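Enquirer: I would like the atomic coordinates for the input below:
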Amino acid sequence: MTQISLAKCKVDQLVKLCEEFGNQEGELINVLHKAQELVGYLPREVQEVIARQLNIPVSKVYGVVTFYSFFTMTPKGEHPISVCMGTACYVRGAEKVLDEFKRVLKINVGETTADGKFSLTSLRCVGACGLAPVVLIGEKVYGRVTPGEVEKILKEFE
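Expert: You can find the predicted model right below:
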């Protein structure tokens, strides 16, 4: 595991964030959401700061981070790509779309491109079944995506 060194200003911001939630253990999920917005992901050092501030074991923080799929312990790309793998999307070819993103970007699900531009994840359902298969890039929704459209979609982000 790569050791990161969190800048003192980030540590100070995390401490202040925890204080805004009263350093209350019951606010852990809210604190983690805000911390992930602040840092971009939740590496071990961030979890340690939060655990110390909320006076709870790091193992409890880690347990919450790893339980909820929204949280990530690895940095996301500048343009996070999520391919819906829910039933409607899967039946309409989402797996082939996901495979094409992996081929073009030369990364697997859960990874980020070397330049930090794209990261790739899959989701269970985005609730847009009528547009299946669906791809999210950041907040932008792409519907009825085919493998042949993947390179064209990625060019929008060059």
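
Enquirer: rest of the way, CA atoms for contacts and neighbours
Expert: Will do.

Enquirer: So for whichever helix or strand residue 153 is part of, what gets flagged as buried?
Expert: Here residue 153, judged by DSSP states H and E, is contained in helix 150-155. For helix 150-155, burial by neighbour count (16 or more other C-alpha atoms under 10 Å) applies to 150, 154.

Enquirer: My read is that residue 47 contacts residue 59, right?
Expert: No - using C-alpha atoms under 8 Å, residue 47 is not in contact with residue 59, being 9.1 Å away.

Enquirer: Could you tell me how many residues sit around residue 63?
Expert: Residues contacting residue 63 under the criterion other C-alpha atoms under 10 Å number 10.

Enquirer: structure for this one too, so we can compare:
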Amino acid sequence: MENMFKCSDVDTILQKHNFQATNIIAILQDIQEVYRYLPKEIFQYLSEKLGMSRAKIYGIATFYENFSLDPKGKFIIKVCDGTACHVRKSIPILNKIREELKLSEDKTTTDDLLFSVETVSCLGACGLAPAITVNDQVHGAMTTDKVVELLNSLKEEK
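Expert: Model prediction:
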């Protein structure tokens, strides 16, 4: 784990949660906030530190949809494909994002780990359809032109 991740970062998180196995969900959330995903090496380390089996920790991490075992980009783009957004053409927006970032349904994160693209069933922003979020910030009334502008501004921001 020392090669890619700092044990001291994880130890700080564990201290915050008093090394309590009952706080495993909050611990995993904090680790994911630091690394943007749950590295596979983390399971053995947490198992040793918390006295929990790796299988149990892994089971929790894979049960909850919010946890990711794959690296995520700095900018996580979620494209809504709920009814309101779908009817207002969210799929062409999704396709434009994938085209611009050279991503696909199978490849969801850029090689430079700058962008990750996901589809979601609903963002709860139906009045702004079609909507996307970038790191949970809502962008409504999107068009393919607007999404290209947004991507370009995010690339400059990096």
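
Enquirer: TM-score for these two?
Expert: The TM-score (TM-score structural alignment, normalised by the length of the first structure) is 0.86; 154 aligned residues with a C-alpha RMSD of 2.0 Å.

Enquirer: how big's the offset between the helix holding residue 153 of the first structure and the second structure?
Expert: Its matched residues in the second structure lie on average 1.4 Å from helix 150-155 of the first structure after superposition (mean C-alpha distance after the TM-score superposition for the first structure).

Enquirer: on that earlier part again, if you count what's nearby, which of residue 47 and residue 59 of the first structure comes out ahead?
Expert: residue 47 (22 against 12).

Enquirer: in what helix or strand does that one lie?
Expert: Per DSSP H and E: helix 44-54 holds residue 47 of the first structure.

Enquirer: Show residues contacting stretch 98-116 of the second structure.
Expert: 71-77, 97, 117-118, 148, 158 (C-alpha atoms under 8 Å, 6 or more residues apart in numbering).

Enquirer: Now do the helix holding residue 47 of the first structure: which range of the second structure does it align onto?
Expert: Helix 44-54 of the first structure corresponds to residues 40-50 of the second structure when matched by TM-score structural alignment.

Enquirer: rewinding a little: who does the helix holding residue 47 of the first structure touch, helix- and strand-wise?
Expert: Helices and strands touching helix 44-54 of the first structure, by 3 or more C-alpha pairs under 8 Å, 6 or more residues apart in numbering; DSSP states H and E, are helix 8-20, helix 28-39, helix 58-67.

Enquirer: okay, the ones you listed, which one's buried deepest?
Expert: helix 28-39 (a mean of 17; mean count of other C-alpha atoms under 10 Å).

Enquirer: hmm, back to that, export the helices and strands packed on helix 44-54 of the first structure to JSON lines and tack on distance to residue 110 of the first structure?
Expert: Converted to JSON lines, these look like this (distance: least, C-alpha to C-alpha, whole Å):
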{"stretch": "helix 8-20", "distance to residue 110 of the first structure": "25"}
{"stretch": "helix 28-39", "distance to residue 110 of the first structure": "16"}
{"stretch": "helix 58-67", "distance to residue 110 of the first structure": "13"}
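
Enquirer: Distance-wise, check residue 137 of the first structure relative to residue 92 of the first structure.
Expert: 19 Å (C-alpha to C-alpha, to the nearest Å).

Enquirer: From residue 89 of the first structure, how far out is residue 15 of the first structure?
Expert: 42 Å.

Enquirer: and if you look at residue 56 of the first structure?
Expert: Distance from residue 56 of the first structure to residue 89 of the first structure, by C-alpha to C-alpha: 40 Å.

Enquirer: That concludes my questions; thank you for your assistance.
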